[in-house]
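Enquirer: quick check, what structure comes out for this input:
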Amino acid sequence: MDLNVAGIRLDVTEEGYLTDVSQWNEEIAVEIAKELGIELTDRHWEIIYWLQEQVKNDVALSIRGVKKSGVIDIKEFYALFPGGPLKVSTKIAGVPKPKSCI
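Expert: Below you'll find the predicted structure:
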């Protein structure tokens, strides 16, 4: 499936996750966030880069893992990425859909 973001054709799954992580950049993240009704702040970027680092290190992402990470508390995670914080944040971060997301 194709998605045009910031004038760039992206390969995405039916749910909107990038199939080619190398296509991700900050401009694309900003556009995806905008489409989801989120204006990215420095705190969003901290979480986005942390998520990317976890994926690079083969850490399975889950709400429980985020909660235990000490990087962000769950209340703030939900506030920053409303409507399913793990799903929303990983889409913006350009990482594959976590297995823990339905």
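Enquirer: alpha carbons only for contacts and neighbour counts from here, please
Expert: Will do.
Enquirer: so where do the helices sit in this protein?
Expert: Taking DSSP state H to define them, one finds helices in the chain at 26-35, 42-56, 63-69, 74-80, 85-93.
Enquirer: now the fourth one, how far from the centre of its chain.
Expert: Relative to the chain's own centre, helix 74-80 is displaced by 14 Å; criterion: C-alpha atoms, centre = their mean, to the nearest Å.
Enquirer: to compare against the first, here's another:
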Amino acid sequence: MAQKEYAGVMVDVNDEGYLENANQWTKEVAAAIAKENNLELTDKHYHVLDFLRERVAKGEALTIRSVGKSGVVDIKGFYELFPGAPLKLATKIAGVKKPLSCV
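Expert: All right, here's what the predicted structure looks like:
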């Protein structure tokens, strides 16, 4: 297990850069991960990140479709907020494990 510093905090990360311990996540850590991925977070981003963290805490599997049906953001908006591979990027910034549906 590797460690990386985000916002002055050392966090445990896997070889893909995902946090190993979701309890090490803070909004400041999220902002630093986002910045590393050329993204500046807005309130809308944080609403999506909170949704993802809540769902994972409940043991639910995450999919782009489930995010799109969440009422927090539609699929098009999800792609706009987290360009490229939205679920992969959003879960990384949210400090949760990469979903099995992401390659």
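Enquirer: thinking again about what came up before, need the helices of the first structure in JSON lines (columns: distance to residue 11 of the first structure).
Expert: Formatted as JSON lines, these follow (distance: least, C-alpha to C-alpha, whole Å):
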{"stretch": "helix 26-35", "distance to residue 11 of the first structure": "12"}
{"stretch": "helix 42-56", "distance to residue 11 of the first structure": "18"}
{"stretch": "helix 63-69", "distance to residue 11 of the first structure": "26"}
{"stretch": "helix 74-80", "distance to residue 11 of the first structure": "26"}
{"stretch": "helix 85-93", "distance to residue 11 of the first structure": "13"}
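Enquirer: neighbours around residue 9 of the second structure, how many?
Expert: 14 (other C-alpha atoms under 10 Å).
Enquirer: the first structure: which residue goes with that one?
Expert: With TM-score structural alignment as the criterion, residue 9 of the second structure lines up with residue 8 in the first structure.
Enquirer: now its match: how far from residue 92 of the first structure?
Expert: 15 Å (C-alpha to C-alpha, to the nearest Å).
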